[in-house]
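[1] Sequence and predicted model, in that order:
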Amino acid sequence: MLGGNDIGPRGNFQCTFVTVILLLSAIINANIFGNMAVVIQSLNRKAANFQEKMEYASETMKNLNIPEGIQEDVKSYLTYTQSTYDHQKDLDTFLNMLSPSLKQQVSVHIFEDVILK
C-alpha cells in the first residue's frame, strides 16, 4: 500500500482503520466528481438546447430550399431572440424577488428612457 521505506499499518486494528479511511476517501472523492459533473452538465444544457433548435431550423430551411440570405436572417433572428429571452427571464426572476415598491422603483429606473419619451 505504501511504497519505499514508509511505515505501513501493523496489526488488525490499523489495517481495518486504514481500509475504512481509504474507502471513505474514495466515496467522498466520487461524490465531489459527481457533483462537478452535474454542475457542468447543467451549464451546458441551455447551450445544447439552443444548438438543437438552431440545427432543427437549419435542417428545415434546407429541406424547404430557402435561399442562403434568408437562412442567415432567420439564424440571426433566432440568436437575437434567444439572448433577449434570456435577459427578460433573468429580469423577471430578479423582479419577482422584490417587494412591489422596490419592483416599481427598479422598473422605473430600468425603463426610464422609454417612459420619458
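    Nice, thanks for sending it over.
[2] From here on, just use CA atoms for contacts and neighbour counts.
    Fine.
[3] in the protein, which spans are helices?
    Applying DSSP state H to the chain gives helices spanning 11-63, 68-96, 100-110, 112-116.
[4] Switch those helices over to TSV; also include mean neighbour count.
    TSV is the format used below for the helices of the chain (neighbours: other C-alpha atoms under 10 Å):
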stretch	mean neighbour count
helix 11-63	12
helix 68-96	12
helix 100-110	12
helix 112-116	9
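[5] Can you pull up the most central residue in this structure?
    Leu43 (1.7 Å; C-alpha atoms, centre = their mean).
[6] Could you tell me how far that residue is located from Val106?
    28 Å (C-alpha to C-alpha, to the nearest Å).
[7] for Ala47, same thing?
    In terms of C-alpha to C-alpha, Ala47 sits 29 Å off from Val106.
[8] what distance separates stretch 41-54 from the centre of its chain?
    From the chain centre to the centre of stretch 41-54 is a distance of 9 Å (C-alpha atoms, centre = their mean, to the nearest Å).
[9] this is the comparison structure:
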Amino acid sequence: MEDPIKFDLWGVASSTSKRWLAEKIASVHPEVSRADVLRKIAGSIRSNAPVLFSAGRGWSNSVRERLDAAEKVSDVEVFQESYGPDGKANLEYCEEHLLFYGGCLGCPVCGRRHQQ
C-alpha cells in the first residue's frame, strides 16, 4: 500500500508578508540560513514568482494554511507534494479542491488517497 499523499503550498511574496513568509520558509527548510531565506523572498517579490512556504502537509492543514496565507501572500496554490508551479503544464487540476496533482488516478482528495 502506498503512503498517503501530502501537499505543498506555494505563493507570491509581498513586502508586507516578508516576516511571516520567512518564518514559514524557515520551518520548511530549517537547514537554510536566514539570509538565504530572505534572498528567496526578495527574489519572489522582484520577479513575482511563487515560493514554497509549506511542505508535506496533510489535507486539513493545507486547507487551513491556504486560507491563512491568502491574507498574506498572493496567488496561493496547493500542489501534491513534490510538485510545484514549474511543472503546472504537466499536472492535472481538481476544480473542487483547487489542487494541482500528478498521476493517472485522479485527484488524491476525491479518491481519498491523501493524508488527513
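    Everything's here; your move. Fair warning: this is a prediction, and the values are worked out from it, not measured in the lab.
[10] What value does the TM-score take for this pair?
    TM-score for the superposed pair, counting by TM-score structural alignment, normalised by the length of structure 2: 0.22. Supporting figures: 37 aligned residues with a C-alpha RMSD of 3.5 Å.
[11] Can you say which helix or strand has Lys100 of structure 2 in it?
    Just to correct that, residue 100 of structure 2 is Phe rather than Lys. Assigned by DSSP states H and E, Phe100 of structure 2 falls within strand 99-101.
[12] could you say what helices and strands that strand packs with?
    The contact analysis (3 or more C-alpha pairs under 8 Å, 6 or more residues apart in numbering; DSSP states H and E) places strand 99-101 of structure 2 against strand 74-80, strand 92-94.
[13] pretty sure Ser54 of structure 2 is in a strand, no?
    Yes - checked against DSSP: H, G, I helix; E, B strand; the rest coil, Ser54 of structure 2 lies within a strand.
[14] correct me, but it touches Trp20?
    No - between Ser54 of structure 2 and Trp20 there is no contact under C-alpha atoms under 8 Å: 11.8 Å.
[15] Compare those two (neighbour count), which wins?
    Neighbours were counted for Ser54 of structure 2 and for Trp20 using other C-alpha atoms under 10 Å; Ser54 has more, 25 against 14.
[16] And the more buried one, how close does it get to Ala42 of structure 2?
    Distance from Ser54 of structure 2 to Ala42 of structure 2, by C-alpha to C-alpha: 17 Å.
[17] and the residue nearest to the centre of structure 1, how far is that from Phe94 of structure 1?
    Distance, Leu43 of structure 1 to Phe94 of structure 1, using C-alpha to C-alpha: 19 Å.
[18] what's next to stretch 47-67 of structure 1, contact-wise?
    Applying C-alpha atoms under 8 Å, 6 or more residues apart in numbering, the external contacts of stretch 47-67 of structure 1 come out as Gln71, Lys75, Leu78, Gln82.
[19] if you set the cut-off to 10 Å instead, what comes out?
    41-42, 45-46, 68, 70-72, 74-75, 78-79, 82 (C-alpha atoms under 10 Å, 6 or more residues apart in numbering).
[20] any chance of these in CSV, plus distance to Glu112 of structure 1?
    As requested, these are exported to CSV (distance: C-alpha to C-alpha, whole Å):
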residue, distance to Glu112 of structure 1
Gln41, 38
Ser42, 35
Arg45, 35
Lys46, 31
Glu68, 40
Ile70, 35
Gln71, 36
Glu72, 34
Val74, 31
Lys75, 31
Leu78, 28
Thr79, 27
Gln82, 24
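[21] Now do the same contact list for Ile70 of structure 1.
    With C-alpha under 10 Å, 6+ apart, Ile70 of structure 1 has these contacts: Met61, Ser76.
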